[in-house]
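[1] Let me see the structure of the following:
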Amino acid sequence: MTTFRFYKSSYSGSQGECVEVAQNVPQVTAIRDSKDPAGSHLIVGAGAWASFIETLKADESAAL
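    So this is what the prediction gives:
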């Protein structure tokens, strides 16, 4: 069984409405809702996650 170690971003607020990410398993990234840690989670390829994050960063830069 795979054990993911989830963490929240240091940018997360204290309202508890956060996305948690686990990157401790090679080749995959797991994502879950912090309000439901025992619930289901989404697993994507590490490359897909990296591309998603880069797109978010580019969109944020374009909005400035």
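[2] use CA for all of it now, contacts and neighbours both
    OK.
[3] Could you check how many residues crowd around A58?
    Neighbours of A58 under the rule other C-alpha atoms under 10 Å: 11.
[4] buried residues in the longest strand belonging to the chain?
    Counting by DSSP state E, the longest strand found in the chain is strand 28-33. Residues of strand 28-33 classed as buried by neighbour count (16 or more other C-alpha atoms under 10 Å): T29, A30, I31, R32, D33.
[5] To compare against the first, here's the next sequence to fold:
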Amino acid sequence: MELTGAKWRKSTRSSGNSGNCVEVADNLPDVVGVRDSKDPSGPALVFARAAWRAFVTQTKNN
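    This is a model prediction of the structure:
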């Protein structure tokens, strides 16, 4: 999947982790991209928006 135009951002909770963070691009139509902040030119995972919402909701509830 082409992620050209993705605007990557780190979570505000990522500070203080010595750079061990993920970045999320949620400005893309229909998908959310996730990548390792230490390797921005490396591979990225792509999730359907509904799957990403379910993941975030479940994570917040645990």
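[6] hang on, the earlier thing: can you put the buried residues of strand 28-33 of the first structure in TSV and add distance to G13 of the first structure?
    Output for the buried residues of strand 28-33 of the first structure, formatted as TSV (distance: C-alpha to C-alpha, whole Å):
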residue	distance to G13 of the first structure
T29	22
A30	20
I31	17
R32	16
D33	14
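[7] which one among the residues you listed gets closest to S14 of the first structure?
    D33 (14.1 Å; C-alpha to C-alpha).
[8] And that closest one, what's its match in the second structure?
    Alignment note: D33 of the first structure maps to D36 in the second structure; criterion TM-score structural alignment.
[9] Skipping its backbone neighbours, what lies nearest that match in space?
    Leaving aside its chain neighbours, D36 of the second structure sits nearest to V22 (4.7 Å; criterion: C-alpha to C-alpha, 6 or more residues apart in numbering).
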